[in-house]
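1. next come a sequence and a model predicted from it.
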Amino acid sequence: MGNVGVQARRPYSRLPRGASLWERLKHHRRISGDCWIWTGALAGSRDSRGVIRVEGRSVYVHRLSLALSLGIPVSKVRQVNHKRECTTALCFNPEHLYQGSQKENVADSKAVGTFSRPPSSKRRTHCRRGHPLSQDNVYSRADGGRCCRRCVLDRMKARGSAHACL
């Protein structure tokens, strides 16, 4: 019967020894519009960041791409953010990246609608001290987080705060 429905694998193409870092990056990209989508290894099982080995160390692809385009060592690149126009996490086009702060990164992700709290905080049913995180025992913080009302009141009483409520 043969291999009905089985696609032939693309032959593995190997880069020549001594290929430049740019050649290595471009070898693992798929172009989609203006984005350079990383098709190589990913960091971890759930992470949506590309990773590549450089001098025996794992380096995030977007950091390496920005460092190469700016002409600086990767170690000098701290926080790399995607510009608001690019919402593709695996994009490593240096024109879509900039050095910024975590605060800017959160603001950008909120502005384009890609910000989300880690699911663990939403699943929690009790605080660290065992109080239930029910509707009547939760304060919603300005940043979208939650805190236990009873713990807040206990802390205020312990400090001798004049305010009984927030």
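-> Yes, it's here. None of the values given here were measured: they were computed from a predicted structure.

2. from here on, just use CA atoms for contacts and neighbour counts.
-> Fine.

3. list the contacts of Val61.
-> Residues near Val61 by CA atoms under 8 Å, 6 or more residues apart in numbering: 25, 38, 49-52, 92.

4. second structure follows, compare the two:
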Amino acid sequence: MRRQTDITHCGRGHEFTPENTIIKATGFRTCRACRHLTEADRRREARERLGVPSRPKTLSERLAARIRVDDETGCHVWFGTINHHGYGRITAPSDWAETKIATHRAAWVLANGPIPIGLELDHLCRNRSCCNPAHLELVTHRENVARGDAPPAHRSRQSHCKRGHPLAGDNLVPRKDGHRECRKCRAMRWPAATDPQSQHSDGAQQ
């Protein structure tokens, strides 16, 4: 059995010089260089010993590593972290303003540059986990909401009220909060005197 004093290098190949040697209370020696290795360094060394490919480092490499192309739809489907809204999430580079970023936004920035202020990305394919820049379009927030499946989007596309009256022309009453109202239905709920159109017509008759 070899004595520890006969060992001139540690398991990683560092020489046991006086500057690189730490004597423990038990009398054993330890390598100073190895002691300062981080957990990430140790995992990287373990992957190299086992022949495991190194992890992708750039944003484009990390995106490509977890994207699968759907041959039928052409969607670049993200198979990594998904938030509760169904959008993919990825850690942004250190020089970006955000720590976490949506994967479709990251794919757009890499392909087309920064997203202009005041605009958002809309999925034309309606697949929120898709990262294909060709399936994305720059739109305003109002247009993005109108194209969605939320109740406000359905109301904005509604052409008739629940009683079948057309929401157009003189029968459409735009409200200050952005909602639309049917003039005939409002007249049924309130007395005719409260309707501005009725008050105008009554004054004209007098």
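-> Nice, thanks for sending it over. Predicted model only: the values in this text are computed from it and were never measured.

5. give me the TM-score for this pair.
-> Once the chains are laid over each other, their TM-score by TM-score structural alignment, normalised by the length of the first structure reads 0.52; 120 aligned residues with a CA RMSD of 4.1 Å.

6. about what we covered before: any chance of the contacts of Val61 of the first structure in JSON lines, with secondary structure and distance to His82 of the first structure too?
-> Supplementary listing: these in JSON lines, determined by DSSP: H, G, I helix; E, B strand; the rest coil; distance: CA to CA, whole Å:
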{"residue": "Leu25", "secondary structure": "helix", "distance to His82 of the first structure": "18"}
{"residue": "Trp38", "secondary structure": "strand", "distance to His82 of the first structure": "14"}
{"residue": "Arg49", "secondary structure": "coil", "distance to His82 of the first structure": "12"}
{"residue": "Gly50", "secondary structure": "strand", "distance to His82 of the first structure": "14"}
{"residue": "Val51", "secondary structure": "strand", "distance to His82 of the first structure": "16"}
{"residue": "Ile52", "secondary structure": "strand", "distance to His82 of the first structure": "19"}
{"residue": "Phe92", "secondary structure": "coil", "distance to His82 of the first structure": "9"}
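
7. quick check: the farthest pair among those?
-> Leu25 and Arg49 (13.5 Å; CA to CA).

8. could you find the closest non-adjacent residue to the counterpart of Trp78 of the second structure in the first structure?
-> Aligned by TM-score structural alignment, Trp78 of the second structure pairs with Trp38 of the first structure. Counting by CA to CA, 6 or more residues apart in numbering, Trp38 of the first structure lies nearest to Arg29, which is 4.8 Å off, once chain neighbours are set aside.

9. run through who's touching stretch 43-53 of the first structure.
-> By CA under 8 Å, 6+ apart, the residues outside stretch 43-53 of the first structure that reach it are 38-42, 58-62, 89-90.

10. try it again at 7 Å.
-> 38, 40-42, 58-61, 89-90 (CA atoms under 7 Å, 6 or more residues apart in numbering).

11. picking up where we left off before, and which of the contacts of Val61 of the first structure is nearest to Ser140 of the first structure?
-> Arg49 (30.8 Å).

12. the closest one and His163 of the first structure: what is the separation?
-> Arg49 of the first structure is 46 Å from His163 of the first structure, where distance means CA to CA, to the nearest Å.

13. centroid-nearest residue for the second structure?
-> For the second structure, the residue sitting closest to the mean C-alpha position, by CA atoms, centre = their mean, is Ala102 at 1.8 Å.

14. which residues sit in contact with it?
-> Ala102 of the second structure neighbours (CA under 7 Å, 6+ apart): 87-90.
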